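S.K.: quick check, what structure comes out for this input:
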Amino acid sequence: MTAGNLTGPRPGRSAGRTFLVGTRASTLASTQAGTVRDALIDRGTPAELHFVHTPGDASQKAQTPVARIGVGVFTETLRNALAAGECDVAVHSFKDLPTAPDPRFIAVVPPRVDPREVLVSNGDLTLRELPRGARIGTGAPRRVSQIRALRPDVECVGLRGNIDTRMSRVGDGPEDLAAVVLARAGLERVGRLDRAAETVSVTDIMPAPAQGALCVEVRADDAAAVEAVRHLDDPVSHARAVAERAVLATLEAGCTAPVGAFSTLEDGVLTLQAGVFALDGSTSLVRTISGPVDATGAGPGDAHGGGEDDGTDAGEGVVHPDPQHAAAELGRTLGTRLLEAGAASVIATAGPL
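M.R.: The predicted model follows:
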């Protein structure tokens, strides 16, 4: 998908308008959206935040597991608000979006921050230093499966809520947790990295596909909005995120599945590693692929699983003219290799936490 066939601003909205940047009201979400608002303003585009309440906000307060309330609970309402013209720009944590492309929107990906996990622990102990039987807070099957593989002697406890709520559970009392696992990106964005005892290696806990990346969406029929966000796109971050999410899409797994991915893009070569993990820690399938991806001079497009197919072969070792297509093809190839190694059965047997 490209920005070349846009029809102009939605009726009733001036091309010189103040752009409304849609976001949830949580500290992390509004901070992320605030960086987009500020970047627009810095380029001379008037912008302000617009808060959208989602059903997922109430489910967090009730500590309802994400697996029970459904994938996309935090993004669907925001996308609907964008589609309806309630806001002009929507800012998501890219890892939370469905992998299926949505033709209603054009997306850009700002520069990505460190995608690794961090451990916030009592006494600033690392994951390997925690005592036997330690209770670790995390509700993500991907994290649980890898923690159990590394430390089968600890207990993983389901946990939801905002960053401060999760970190407040760490202590030395009988009801406290010894540690919680969080995305480093969240702590970095809200200025709380000082609480991290350890940034966990990707070989210990592989991040979620596209973790640390934001996805900024605008309506595909809003030429003024597309033009306003163009400069936010970082082609390297965009290609890496697309490659990782293409693995997830190929596996037909949701964002709560025990699937991890991590990529680098240096000197025109994208190296992608992805894994599927059994919830009990007994099995891990990890594969790696590398291929040429030229991310210089790329622009915004379909950020969800690669752009539309233009008939060009983008197999491993072949340079595709569109870096998102090339990155997506690498991700699909790696996903296929994981399926051939038995990934579907590992995912199917993951079961509830």
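
S.K.: all contacts plus neighbour counts: C-alpha atoms, from now on.
M.R.: Fine.

S.K.: distance of Ala208 relative to Leu119?
M.R.: From Ala208 across to Leu119, the span is 16 Å (CA to CA, to the nearest Å).

S.K.: so Gly291, which of the three states?
M.R.: Recorded secondary structure, Gly291: strand (DSSP: H, G, I helix; E, B strand; the rest coil).

S.K.: for burial, what's the neighbour tally of Pro11?
M.R.: A count of nearby residues for Pro11, using other CA atoms under 10 Å, gives 8.

S.K.: helix/strand/coil for it?
M.R.: Three-state call for Pro11 (three-state DSSP): coil.

S.K.: show me what contacts it?
M.R.: Applying CA atoms under 8 Å, 6 or more residues apart in numbering to Pro11 gives no contacts.

S.K.: one more, for comparison:
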Amino acid sequence: MAELGVSGVGLGRADSGGGAGRAGADPLLPQEENGVDGRAIRVGTRRSQLARIQTDSVVTMLRELYPDLHFEIVAMSTTGDKILDTALSKIGEKSLFTKELENALERNERENPLDAVVFHPKNCGKTLSLLPEKSVIGTSSLRRAAQLKKKFPHLEFRDIRGNLNTRLKKLDEKEDFSAIILAAAGLKRMGWENRIGQLLSPEDCLYAVGQGALAVEVRAKDQEILNMVSALHDADTVLCCIAERAFMKRLEGGCSVPVAVNTLLKDGQLYLTGAVYSLDGSDSLKETMQTGVSYPHQNEDGPNDDVQHVGITAKNVPGQAQEAAENLGVELASLLLSKGAKHILSVARQLNDAR
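M.R.: Model prediction:
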């Protein structure tokens, strides 16, 4: 019996993709059989409603592609699901929502990666700039808070935990928050797009690495399953996410520091904007770089077929394009580091630990 897993990326590792966290699945249980020979595929997922919606959407596509296979969905709780009384940035653990669920990464097409504002019913029709002085905004993300504190200094920001349902209930039924910030992708996948009161442009708030993307994760050496799920790849999403993940990896980013990105692929050029922030947003570095990613597809049995780029195996995307995307992320991060990003992030991490 083979196994894989699905969830939302973005929450990137560092941040919520609609309250879900990063994506994926590690083998759920040790198995003697690998691949599809057993004609049964176990699909691991977090127990949250959003994770199940995302998993169901991917399994539906796989069932259409492979009608002779049986797919079994197995729900499980992750570290991030179990610790709800502590801010994500304070837990001090990477892969909070995927440590029990991850190995090798595959991508599906990306949803809108932008952040969205959901307002308390009494503030419907407003924007963040129109909220009264000292209005409290809920977010569990240092990245969002750092950027928005600088953009909207008249607002206060407070941590809020829980899945999407829990956060919306806290917003609607209490007077603690005037609005909360969530990923637009998560709201849309849950069918709650009508709750979006304001979409935050990249000028207002750069998003999290991988936010809005879906991932299918399988064992790194399980070639049969890797071949099977390769049909779900979206090449543009793969290249954007490789660049974003390489950027964050080079910076050694995570939940405890504010790191943000924005990517655009147009006319064979991949543009990556990356930034780092102090906790209050007063100190920041932001740069944009680009690279060409127009390469012909190599032969199916080419030498780059099994190469991973920052944990991503994408068999239907040219290896040279993937390498270019990874180099872009590394070079942009290196540029920020040369301008003092390490100091900004070190101070942010120390201040967050001391809170």
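
S.K.: between Ala208 and Leu119 of the first structure, which has more neighbouring residues?
M.R.: Shown here are Ala208 of the first structure and Leu119; by other CA under 10 Å, Ala208 has more neighbours (29 against 24).

S.K.: the closest residue to that one other than its chain neighbours and Asp302 of the first structure, how far apart?
M.R.: Excluding the flanking residues, the one nearest Ala208 of the first structure by CA to CA, 6 or more residues apart in numbering is Gly260, at 4.7 Å. Gly260 of the first structure sits at a distance of 22 Å from Asp302 of the first structure (criterion: CA to CA).

S.K.: these two: which has the busier surroundings?
M.R.: A side-by-side neighbour count of Gly260 of the first structure and Asp302, using other CA under 10 Å, places Gly260 first with 27 against 23.

S.K.: what helix or strand does that one sit in?
M.R.: Assigned by DSSP states H and E, Gly260 of the first structure belongs to strand 259-266.

S.K.: what packs against that strand?
M.R.: Judged by 3 or more CA pairs under 8 Å, 6 or more residues apart in numbering; DSSP states H and E, the packing partners of strand 259-266 of the first structure are helix 235-251, strand 269-277.

S.K.: mean shift of that strand relative to the second structure?
M.R.: Compared with the second structure after fitting, strand 259-266 of the first structure deviates on average by 0.7 Å (mean CA distance after the TM-score superposition for the first structure).

S.K.: next, the contact list for the aligned partner of Ala344 of the first structure in the second structure, please.
M.R.: Superposed on the second structure with TM-score structural alignment, Ala344 of the first structure falls opposite Lys342. Contact analysis of Lys342 of the second structure by CA under 8 Å, 6+ apart lists Leu251.

S.K.: helix, strand, or coil at Lys342 of the second structure?
M.R.: Secondary structure for Lys342 of the second structure, judged by three-state DSSP, is helix.

S.K.: ok, Leu96 of the second structure next?
M.R.: With three-state DSSP as the basis, Leu96 of the second structure sits in coil.

S.K.: quickly note the distance from it to Arg349 of the second structure.
M.R.: In terms of CA to CA, Leu96 of the second structure sits 17 Å off from Arg349 of the second structure.

S.K.: alright, calling it a day.
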